[in-house]
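J.: can't give you the sequence, but here's the structure:
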């Protein structure tokens, strides 16, 4: 069996486990399941159930979050059922993976609101419309009803030594950072999700291998056929150094306006271009232009098209060129607008930069002005105390920070 039939599966993945494809004593493998039969040739009687869980711990998703969901869509397109687990119960515990201290616990109301915005952001990626291709489940459906006897049964399936083998727990134990008992429940509950939905495959980042493996163990314990794990890489952010994260300000948000997305992506570091094309688009890697600048522009158009449509992507490409060259600023299309109605004048420009979201704080606004990164209708502003007397002075002007952030001020 060659992998050519499974190019869609192998694109951009790090690992499939267990991988028994080369074993002489093969009993089953994911490829055979995808070919609609087991090792003995017995046909499957249903599509595979592909699980992907996400804990709604915030309000914004970024392109890094999109990677496993794009793979989930690939499974949908092959006729399988995507089972999206909204971790409304587990989010109140918090996944300890990759954390050097206990996560803040969220309220049920916080989680509910976050879940609604997550699903809205995932609509451009997943097939929500084809019958039997998507199940959306909330794990409070089964986890909230677990009694003490059932929780004790789950806890008895693992040892403390097994838990401490998890990298995050091991590091915290070695550094004598507190590990709370409720955190040990998280991998067990995520694993029990696989039992509850009878998952055949679970998708996750490379940091989720331990949790997915716990799901396999629990499925065996409860008499189910254990799931396969498909691991995907963690996306490096636009800084080219650290993983994509809102807190590091190296992210591209799924609900960002088209111009902001385009402006960030067309500055993708050369070293990340091949990786971004592989993980964030469906283009053949042979189609990537050799010229890095052309590759950056193609990447930006392809990704923006997924979330805003091709016409919008081409429009903002034109707008970005006009803004960067400081030409036709007044007529530049697709620039997001910011209303000055709630700004009290006279006002410092650094304050407007802050309240409009172009910078993270007023102090950051002052630093950007002093560093020469701020332009107003193409004119560089260098005075950190630059003051605007009334909103009419700014009406319909474009305020710009660096080469990636623009807004049109309206009064």
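T.: Yep, it's here. Predicted, not measured: the structure shown is a model, and the values here were computed from it.
J.: From now on I want contacts and neighbour counts done on CA atoms only, so please keep to that.
T.: Will do.
J.: Check which element follows the helix or strand hosting residue 9 along the chain.
T.: Assigned by DSSP states H and E, residue 9 belongs to helix 7-10. Under the assignment DSSP H and E, the closest C-terminal helix or strand after helix 7-10 is strand 15-17.
J.: Tell me the gap between the next helix or strand after that next one and the middle of its chain.
T.: With elements assigned by DSSP H and E, the helix or strand that comes after strand 15-17 is helix 30-34. Per C-alpha atoms, centre = their mean, to the nearest Å, the displacement of helix 30-34 from the mean C-alpha position of its chain is 27 Å.
J.: Over to stretch 230-249?
T.: 9 Å.
J.: With stretch 262-271 instead?
T.: 17 Å.
J.: ends of it, how far apart?
T.: Using C-alpha to C-alpha, to the nearest Å, one end of stretch 262-271 lies 18 Å from the other.
J.: Ok, stretch 251-266 next?
T.: Note: stretch 251-266 ends 13 Å apart using C-alpha to C-alpha.
J.: try this one next to it:
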């Protein structure tokens, strides 16, 4: 195959990228790749610690897809071995390791969702337990000799914990070495990661150099802010937009981001052509409302198709703008003379993902019955013959509660 010019590849690769270490080496690798008609080996490691992917994860996965579309060979590493250690990056305490069963289950879900972004047919999927698992204790000692404790303590999260007299387990020092050994085993040319992964990526360069390999280039992508506009997108912060969210929820959540993030989302998580981005920036500054609706439509279309994106926009207009009950709101029937906890009704109707989320919504005033907010998590509804209630959960979910 023929590769695009190096300049054209760089334009695509650098879109949204925070740092390339070192950029001049990437240019040389691209030149050699084009001259020899050999694709670069692009590596991304993913520890399946959580089963759900969100738009924050898509930032790096989309960069992988861009390399893929340029003709390069991408390798997605499922860190079934490193997940047993637990990545200490960004942690102020030792991260608990997962069971092998949890890892396997999460990995399957992860791959299904990653396939919404990557071309699965052209993606090499590997598991690092295949080469890290057989390493003997002697091998671990030899690998540990490659880095000093002083170098490890330079790492920001370790230094903070050390200075605060917070415990650092020895096994956490092994994580960057294990990730770096992935690069040696796979002979990667480029490794991708978030800005918080810089230390780990650079360790891979050191280990490759020590193994006599041409060291990889490290490409860092930004951490996407969530719907609150402040913290990085995370399920833990409840500010995430899942790539498998229902179309109506996805559309509505995108509309909830602050105006100042409109351009950033366009740049990092959409398929809008790079040459159109300056026009988007200008439009977002002049008309943020409609630009944000266009963004919500674009993102929903990417994951659910044009027709469902149109339906999501209509649903938003109907339920939020016009405050109407949607025609397809589910009807839930209850026996006359019964009393049922609202918490149980919401959970059994799968209107939230957990009882914890339901309780939080009730406490924050996000649940109403017949337009009256409910703040008591133990609130009960009593159903008499012919009673009808309209239940609203969050900003976009409705149900009709009927007794007959």
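T.: Received, thanks. Not measured: the values here are computed from a predicted model.
J.: so who does residue 407 of structure 1 touch?
T.: Contacts for residue 407 of structure 1 (C-alpha atoms under 8 Å, 6 or more residues apart in numbering) come out as 335-338, 398-400.
J.: so which of these would you say is closest to residue 44 of structure 1?
T.: residue 336 (50.3 Å; C-alpha to C-alpha).
J.: Now do the strands in structure 2.
T.: 19-21, 41-46, 73-78, 123-127, 190-194, 217-221, 331-334, 338-341, 367-369, 372-373, 380-383, 388-393, 397-403 (DSSP state E).
J.: Please identify the most buried of those.
T.: Most buried of the strands of structure 2, by mean neighbour count (mean count of other C-alpha atoms under 10 Å): strand 217-221, with a mean of 24.
J.: By how much does that one deviate from structure 1 on average?
T.: By mean C-alpha distance after the TM-score superposition for structure 1, the fitted strand 217-221 of structure 2 averages 0.4 Å away from its aligned residues in structure 1.
J.: For that strand, grab the matching residue range in structure 1.
T.: The aligned range for strand 217-221 of structure 2 in structure 1 is 228-232, by TM-score structural alignment.
J.: contacts for the matching stretch?
T.: Residues contacting stretch 228-232 of structure 1 (C-alpha under 8 Å, 6+ apart): 12-18, 30, 67-68, 200-206, 208-209, 212-213, 216.
J.: returning to that earlier point: check the contacts of residue 407 of structure 1 against residue 225 of structure 1 and report the nearest one.
T.: Closest to residue 225 of structure 1, out of all of the contacts of residue 407 of structure 1 and judged by C-alpha to C-alpha, is residue 336, at 50.7 Å.
J.: what sits against the nearest residue to residue 258 of structure 2 once chain neighbours are set aside?
T.: Distances taken as C-alpha to C-alpha, 6 or more residues apart in numbering place residue 229 nearest to residue 258 of structure 2, at 5.9 Å, with adjacent residues excluded. Residues near residue 229 of structure 2 by C-alpha under 8 Å, 6+ apart: 257-258, 261.
J.: Can you report how many residues lie near the corresponding residue of structure 2 for residue 6 of structure 1?
T.: Counting by TM-score structural alignment, residue 6 of structure 1 corresponds to residue 10 in structure 2. For residue 10 of structure 2, the neighbour count with other C-alpha atoms under 10 Å is 15.
J.: With residue 24 of structure 2 as the reference, measure out to residue 10 of structure 2.
T.: Applying C-alpha to C-alpha to residue 10 of structure 2 and residue 24 of structure 2 gives a distance of 11 Å.
J.: same deal with residue 169 of structure 2?
T.: 37 Å.
J.: next one: residue 104 of structure 2
T.: 39 Å.
J.: Surely residue 274 of structure 1 touches residue 285?
T.: Yes. Using C-alpha atoms under 8 Å, residue 274 of structure 1 makes contact with residue 285 at a distance of 7.3 Å.
J.: where's the residue nearest the centre of structure 2 relative to residue 16 of structure 2, distance?
T.: The residue lying closest to the centre of structure 2 (C-alpha atoms, centre = their mean) is residue 57, at 2.5 Å. Using C-alpha to C-alpha, we find residue 57 of structure 2 at a distance of 14 Å from residue 16 of structure 2.
J.: just to revisit the earlier point, ok, and the closest non-adjacent residue to the match of residue 6 of structure 1?
T.: Per C-alpha to C-alpha, 6+ apart, closest to residue 10 of structure 2 is residue 27, 7.9 Å.
J.: counterpart of the one you found in structure 1?
T.: In structure 1, residue 27 of structure 2 lands on residue 31 (TM-score structural alignment).
J.: Give the aligned equivalent of residue 144 of structure 2 in structure 1.
T.: Per TM-score structural alignment, residue 144 of structure 2 is aligned with residue 155.
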